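> below are the sequence and a predicted model for it; my questions follow.
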Amino acid sequence: MTSDTKRVGLNALHERLHRVLPNVQLTCQQLPQTPALKLWLLDELFPEQALEPGIVNAIMEEPPYWSFCWASGQVLAEFLINNPQWVKDRCVVDVGPGSGVVAIAAAQAGARKVIACDLDEDALTATAVNALENEVEIILSQNLDEALQEADLVTAADILYDRENLSLLTRFQQAERVLLADSRVPDLNPPGYQLLGEWQSCTWPDLGESSEYNGVRLFAAQP
């Protein structure tokens, strides 16, 4: 049943991906910074032929962001694996999971329960497929308020590409602890959060982004 569920999920993701990138496939890949963790990600970012303008526009309007592991996700996942005391025996709510990398790392590090919360069906499907690949259990949710009621720890990585999401940082503090990783807002200094440190990473597959997006800062809100 697990194999069938994963196959159905991958078929759905490929169908969605091929609407904008007809010649690109997802493959199961080890991450450079956390090789014990595997994700289904884009095999090849750019096909040999030039993309038609219509395809480029479609990518910009509805990017398949769940087919990448973003820099902040890699850093936060590695942090949880190396510091399992943050998640052990706790209920972790991962907001905006994308590929599911942070949620999966939390489960691997010993979380009692992991809830991945997103409004995007494709992101939840990608998270479910990748959870099956890594043999961990993750609950999927589209209701943030309900999820936060259960949360001992909230995690979020690279959700501030949209400044409107800044208001979420206050809501997250309903939980006892919050871990926030960001590479997009250089002047970020959210009230109630403390900077734990800065790490270097890059999105995988590598987008060739400006080096300014390779610096990931990790913030914590806690008692």
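Structure received. What you see is a predicted model, and the numbers here were worked out from it, not measured in a lab.
> going by C-alpha atoms from here, please, whenever you check contacts or count neighbours.
Noted.
> now the helices for the protein?
If DSSP state H is used as the criterion, the helices of the chain fall at 2-18, 53-61, 71-82, 101-108, 121-133, 144-150, 168-172.
> which elements pack onto the fourth one?
This points to helix 101-108. In terms of contacts (3 or more Cα pairs under 8 Å, 6 or more residues apart in numbering; DSSP states H and E), helix 101-108 is packed against helix 71-82, strand 91-95, strand 113-117, helix 121-133.
> try it again with 6 Å
helix 71-82 (3 or more Cα pairs under 6 Å, 6 or more residues apart in numbering; DSSP states H and E).
> would you mark the buried spots in the helix it packs on?
Residues 71-81 are the ones in helix 71-82 that count as buried (16 or more other Cα atoms under 10 Å).
> now, which of those residues sits nearest Ala151?
Leu80 (16.1 Å; Cα to Cα).
> next, the contact list for the closest one, please.
If a contact means Cα atoms under 6 Å, 6 or more residues apart in numbering, then Leu80 has no contacts.
> 10 Å - rerun?
Leu80 makes contacts with 86-88, 102-110, 155, 179, as judged by Cα atoms under 10 Å, 6 or more residues apart in numbering.
> what does Asp4 give?
With contact set as Cα under 10 Å, 6+ apart, Asp4 has these partners: Leu10.
> so how far is Glu15 from it?
Asp4 sits at a distance of 17 Å from Glu15 (criterion: Cα to Cα, to the nearest Å).
> then Trp40?
14 Å.
> next up, a structure to set beside the first:
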Amino acid sequence: MRGDPEAFVTANTAIARPPLVPEVPLYLATEITSIWQATEAWLGEQGIEPPFWAFAWPGSQALARWILDDPSPVAGKRVLDFAAGGGLAAIAAAKAGAAMVEAAEIDPLAHAATRLNAGLNGVVVAEAPGDVVGSPCRWDTIMAGDVCYEAPMTNHILPWLRRLAAEGATVILADPGRAYLPHAGLSPIARYAVPVTRELEDREERTVTLFRLVP
């Protein structure tokens, strides 16, 4: 049975610091199986997707590092962290001086984690709940990390992101070598080696490339 989502997050995570962005503490899970099982029990559902919000995925770490090292892509701008998970990139944008930051997620636990993580870091991140794909552009910079891991997801979001880029927004994809990254219309702008765990990635490091979506 569902209860308080923020209480669930704090009960099933610990405050930790992502290896590439140690200046941003987050509520993170320490082991995937236990948090996955706990989430199924909390939702009263079986066979759900992994709780992506509970981990600092390599794409979001690379985006956060990029923003904190050079705030110019977000400073004074309206920013969207799409498929934000626990909001790491959104928090980095807020720290870097964005005028407004939204985190888009369809998972209520992800929003709860983002609220807690934003509070932990002393910043404000607005919620964009539900599926924002297809929404009119109200942002200057859109960031999306690790979103091309399945064909249906990629096919759902890419036409919309390309439209936003065509309308003048800066759209940044952070990809650690997922299978469904498109091969055209991308301009690489940065690359990071991100430490990861074998439990999540079957290796100890992922190379993440940041691409600007070319209109």
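Thanks, I have it. Owing to the predicted nature of the structure, the values given are computational and were not obtained by experimental measurement.
> just give the TM-score of the two.
Here the TM-score for the pair of chains, by TM-score structural alignment, normalised by the length of the second structure, is 0.79; 199 aligned residues with a Cα RMSD of 2.9 Å.
> wait, which of the helices of the first structure is closest to Asn189 of the first structure?
Per Cα to Cα, nearest to Asn189 of the first structure of the helices of the first structure: helix 168-172, 10.9 Å.
> in the closest one, which residues are buried?
Residues of helix 168-172 of the first structure classed as buried: 169, 172 (neighbour count, 16+ other Cα under 10 Å).
> how about residues contacting it?
Helix 168-172 of the first structure has contacts (Cα under 10 Å, 6+ apart) with 93, 95, 144-145, 148, 151, 153-156, 159-160, 178-180, 190-193, 221.
> write the ChimeraX selection for whichever of these are buried.
The ChimeraX command for the buried members of the contacts of helix 168-172 of the first structure (criterion: 16+ other Cα under 10 Å) is given here:
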select :93,95,144,148,151,153,154,155,156,159,160,178,179,180,193,221
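> how about Ala99 of the second structure, nearest residue that isn't a chain neighbour?
Spatially, and ignoring its direct neighbours in sequence, Ala99 of the second structure is nearest to Gly76 (4.5 Å; Cα to Cα, 6 or more residues apart in numbering).
> burial measure for whatever residue of the first structure lines up with the one you found, as a count.
When the first structure is aligned by TM-score structural alignment, the residue opposite Gly76 of the second structure is Asp89. For Asp89 of the first structure, the count of nearby residues is 15 (other Cα atoms under 10 Å).
> of Trp40 and Glu15 of the first structure, who's got more company?
Neighbour count, other Cα under 10 Å: between Trp40 of the first structure and Glu15, Trp40 has more, with 23 against 13.
> for the more buried one, which non-adjacent residue is spatially closest?
Cys28 (4.3 Å).
> aligned partner of Thr13 of the second structure in the first structure?
By TM-score structural alignment, Thr13 of the second structure lines up with Leu26.
> contacts only, for Glu176 of the first structure.
151-154, 221-223.
> from Glu45 of the second structure, how far out is Met201 of the second structure?
Quick fix: residue 201 of the second structure reads Glu, not Met. The gap separating Glu201 of the second structure from Glu45 of the second structure is 25 Å, by Cα to Cα.
> an error on my part: the question was meant for Tyr27 of the second structure.
Distance from Tyr27 of the second structure to Glu45 of the second structure, by Cα to Cα: 23 Å.
> alignment lookup: Glu198 of the first structure to the second structure.
Using TM-score structural alignment, the partner of Glu198 of the first structure in the second structure is Arg191.
> try Gln108 of the first structure
Alignment note (TM-score structural alignment): Gln108 of the first structure maps to Lys95 of the second structure.
> number of nearby residues for its match?
Using other Cα under 10 Å as the criterion, Lys95 of the second structure is surrounded by 21 other residues.
> is it true that it touches Pro71?
Yes: Lys95 of the second structure lies in contact with Pro71 (Cα atoms under 10 Å); the separation is 8.8 Å.
> overlap of the contact sets of the two?
Residues touching both Lys95 of the second structure and Pro71 (Cα under 10 Å, 6+ apart): Ala64.
> please name the nearest non-neighbouring residue to Val208 of the second structure.
Nearest residue to Val208 of the second structure in three dimensions, chain neighbours excluded: Pro176, at 4.1 Å (Cα to Cα, 6+ apart).
> you'd agree that neighbour is up against Ala190?
No: look at Pro176 of the second structure against Ala190 with Cα under 10 Å: they stay out of range, at 11.9 Å.
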